[in-house]
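> pasted the sequence and its predicted model underneath.
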Amino acid sequence: MHTSQVLLARGDQVVGIDNLNDYYDVQLKLDRLARLTPHANFRFIKLDVADREGMERLFAEEKFDRVIHLAAQAGVRYSLVNPHSYVESNVAGFMNILEGCRHSKVQHLVYASSSSVYGGNTRMPFSEHDSVDHPVSIYAATKKANELMAHTYSHLFGLPTTGLRFFTVYGPWGRPDMALFLFTKAILEGRPIDVFNHGKMKRDFTFVDDIVQGVVRTMDRVAEPDPAYNADLPDPGRSNVPFRVFNIGNNNPVELMSFIEAIEDAVGVKAEKNFMPLQDGDVPATYANTDELNAWTGFKPETPVREGVGRFVEWYRSYYKL
């Protein structure tokens, strides 16, 4: 939604695709959509990216110039109980996107990868030049698979692709299964919050407006082969085909307890906390090195966590009329 608003504001024509599934509150999705549908340059098509025939028709009829692929089955914890939905949406669905882009000669595909691909890595900050061969959740494995599939299409068909590894995106209109939403809701309702890994977590929380700036800037600069690539010493962050992958994060990890304090201050209530062990598939820390994206597009996040959290809480109170 946020990306579409920016594209529409600058005069682009946008076709939005979503299956409006019930992984979380469908009404929230419909209310987001209602912010876009009045715009003359926006059209919505209800469609599942995993619908092969439907996606083939879509690309044949629309003949898109560029594609921003942000659809996925998200969430690490849900992947422990429903792994098949991740393969259907994130692998089969992504294949349909790639095939559509290939056959309709799309100029550039930009897609959401994830910081989860770094898996068991512990060297901080995470760099695109590090190996990402040790995922710790099926969600992470599907995102790594997306990068591999994109590289193959860049190699075989010359399709320019750029993957953006998102680092803990938050902000107004965000997903209800994310920590900020869960914590705010619980605190306002007077319920305790579950704090995993006993609060010893760090996340590179990235405000949605900063993410969108990076996505749009990336779309505008089409991927191209890296002249510095050396096949004798292959670097995971480089390629001799029109394929790029970048971290997109705040480049400033925040301790979970500090994040909770920012929520408490914005809400005006202290939270009761249940300290819990680290959950399966989760990692204790994320931290993005964003030098590559900055050099490529000039991307630089601008929103401090306290400001971003305050803007979310303000939206939450307004949306739920609290």
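Nice, I can see it.
> going by C-alpha atoms from here, please, whenever you check contacts or count neighbours.
Noted.
> between the two ends of stretch 34-43, what distance do you get?
Taking CA to CA, to the nearest Å as the measure, stretch 34-43 stretches 11 Å from start to finish.
> take the one below as the second:
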Amino acid sequence: MRILVTGGLGAVGSVLVRELRGRGNEVWLCDLAHHYDAQYVRCDVGEFRQVERLFDQHEFDTVYHLAAEFGRNNGEDYYEKVWQTNAIGTKNILRMQEERRFRLIAFSSSEVYGDYAGVMSEEVMANSPVRQLNDYAISKWVNEQQIMNSMDRFGTESVRVRLFNTYGPGEPYSPYRSVICLFIYRALHDLPYTVYLNHHRSSTYIDDCVRTLANICERFQPGEIYNIAGDEYHDIKALSDMILAHLGKDDRLVTYLEYEAHNTRDKRADTLKAVRDLGHQATVSLAEGVARTIEWQKVFYARR
């Protein structure tokens, strides 16, 4: 199968590229930087000319569309980039899909569940009034509506996935990265961080996530939506305590607050559809995944 992964240098995209290639696919990738990979094309999905040139030069059976600006705080501080990349970028990809007729696997986020307080099944958005709580979440729900409109108007074939707190080796730190990456880096380097006590997550180890993602192109069901999440539902303090214990450190640099504004409080995922259709399975425990991620960061930052 000939596959394109947009955002293919990212924390999820780079691991997905390796998984798909390991299954014998011809996998191309695009991202913002120049890169050495022989099947890499530099392309900003928010720029139509660059997207059109990419698809003029190459044909694909399937596109995994990961390219996006990521994160709640990033979406507030750099909102113009979030909307340019996430909304216009997805529209540019959809225009190519409507013309070239490839299958699309589009990446949404658990953030779209917003202020929903129950178990998050894929049908929540169709059956319950939900308010997204930040620009990043809103942009991802806009993406889903763009995709649904394209399917209805042009008969395109797409699958949407909603990732729940994917983490693991290969995610370099920035203040805008995932909570596990952020906690590990700041604890490792004796920097302060904040733990919000009344929030819960269903964190997903990267290898478990990409194995399920790679299964989608082999078991493609147009129109489906899948939650991809781990099966350990945990609070944020337990996660912080686990990291500190592994590093042999106390919590003197940790500030504890009750809630974080404009952030979904509890993300309890229903993954029954992904298990049924895609063979999704959480094989790496949170404790083991955190330990692996800590060891990766130690090695990665020792070289810098």
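Cool, got the structure. Predicted, not measured: the structure shown is a model, and the values here were computed from it.
> doesn't F246 make contact with E292 of structure 1?
Yes - counting by CA atoms under 8 Å, E292 of structure 1 touches F246, with 6.6 Å between them.
> please say which of these two ends up with more neighbours.
F246 (25 against 18; other CA atoms under 10 Å).
> so what does the more buried one match up with in structure 2?
The equivalent of F246 of structure 1 in structure 2 is Y226 (alignment by TM-score structural alignment).
> would you say that match is within a strand?
Yes - assessed by DSSP: H, G, I helix; E, B strand; the rest coil, Y226 of structure 2 belongs to a strand.
> which residues does the nearest residue to it once chain neighbours are set aside contact?
Of all residues not flanking Y226 of structure 2 in the chain, V161 sits nearest, at 4.8 Å (CA to CA, 6 or more residues apart in numbering). Taking CA atoms under 8 Å, 6 or more residues apart in numbering, we find V161 of structure 2 in contact with 105-109, 225-228.
> how about 7 Å then?
106-108, 225-227 (CA atoms under 7 Å, 6 or more residues apart in numbering).
> and in structure 1, which of these remain?
Counting by both residues aligned by TM-score structural alignment, their matches' CA atoms under 7 Å, the contacts of V161 of structure 2 that remain in contact in structure 1 are 106-108, 225-227.
> tell me the secondary structure at the residue nearest to Y226 of structure 2.
strand.
> for whatever residue of structure 1 lines up with it, give its distance to V212 of structure 1.
In structure 1, the residue paired with V161 of structure 2 according to TM-score structural alignment is L164. With distances taken as CA to CA, L164 of structure 1 is found 11 Å from V212 of structure 1.
> how about A179 of structure 1?
20 Å.
> next, the buried residues of stretch 154-170 of structure 2.
The neighbour-count check on stretch 154-170 of structure 2 (16 or more other CA atoms under 10 Å) flags 156-170 as buried.
> was I right to think F205 of structure 1 contacts G171?
No - using CA atoms under 7 Å, F205 of structure 1 makes no contact with G171, being 9.8 Å away.
> now the strands for the stretch 151-300 of structure 2?
158-163, 166-167, 193-196, 200-201, 204-205, 225-228, 234-235, 254-257 (DSSP state E, counting those that start in this stretch).
> distance of A92 of structure 1 from V49 of structure 1?
8 Å.
> could you tell me the angle between the top helix by length along structure 1 and strand 243-248?
The single longest helix within structure 1, with elements called by DSSP state H, is helix 138-157. Angle of helix 138-157 of structure 1 versus strand 243-248, following axes from the mean of the first three to the mean of the last three CA atoms, to 10 degrees, is 150 degrees.
> what's helix 138-157 of structure 1 packed up against?
helix 83-86, strand 161-166 (3 or more CA pairs under 7 Å, 6 or more residues apart in numbering; DSSP states H and E).
> distance to E99 of structure 1 added to these, as TSV?
Formatted as TSV, these follow (distance: least, CA to CA, whole Å):
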stretch	distance to E99 of structure 1
helix 83-86	19
strand 161-166	13
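> out of these, nearest to Y118 of structure 1?
Closest to Y118 of structure 1 of those is strand 161-166 (CA to CA; 9.6 Å).
> measure how the closest one sits relative to strand 243-248, angle-wise.
Using the same axes, to 10 degrees: strand 161-166 of structure 1 against strand 243-248 is 20 degrees.
> how about I260 of structure 1, what's its match in structure 2?
So, by TM-score structural alignment, I260 of structure 1 is matched to S240.
> how about its match, nearest residue that isn't a chain neighbour?
F183 (6.7 Å).
> chain center to stretch 177-194 of structure 2: distance?
Centroid separation for stretch 177-194 of structure 2 versus its chain: 19 Å, with CA atoms, centre = their mean, to the nearest Å.
> tell me the two of the buried residues of stretch 154-170 of structure 2 that are most distant?
The widest separation within the buried residues of stretch 154-170 of structure 2 (CA to CA) is 34.6 Å, between T156 and P169.
> just give me the neighbour total for G230 of structure 2.
Neighbour number of G230 of structure 2 under other CA under 10 Å is 29.
> quick check: it touching T204?
Yes - if you go by CA under 7 Å, G230 of structure 2 and T204 touch, sitting 4.3 Å apart.
> most remote residue from structure 2's center?
R252 (31.3 Å; CA atoms, centre = their mean).
> I'd like the distance between that residue and I243 of structure 2.
14 Å.
> also V112 of structure 2?
Distance of V112 of structure 2 to I243 of structure 2, given as CA to CA: 28 Å.
> what does A229 of structure 2 give?
20 Å.
> of the two, who's got more company?
Legend: neighbour count by other CA under 10 Å for A229 of structure 2 and I243, higher for A229 (29 against 24).
> looks like that one contacts I206 (just checking).
No - in this structure A229 of structure 2 lies outside contact range of I206 using CA under 7 Å: 10.1 Å.
> thinking again about what came up before, check the gap between the residue nearest to S240 of structure 2 and R177 of structure 2 for me.
10 Å.
> ok, these two, which is more surrounded?
F183 (24 against 19).
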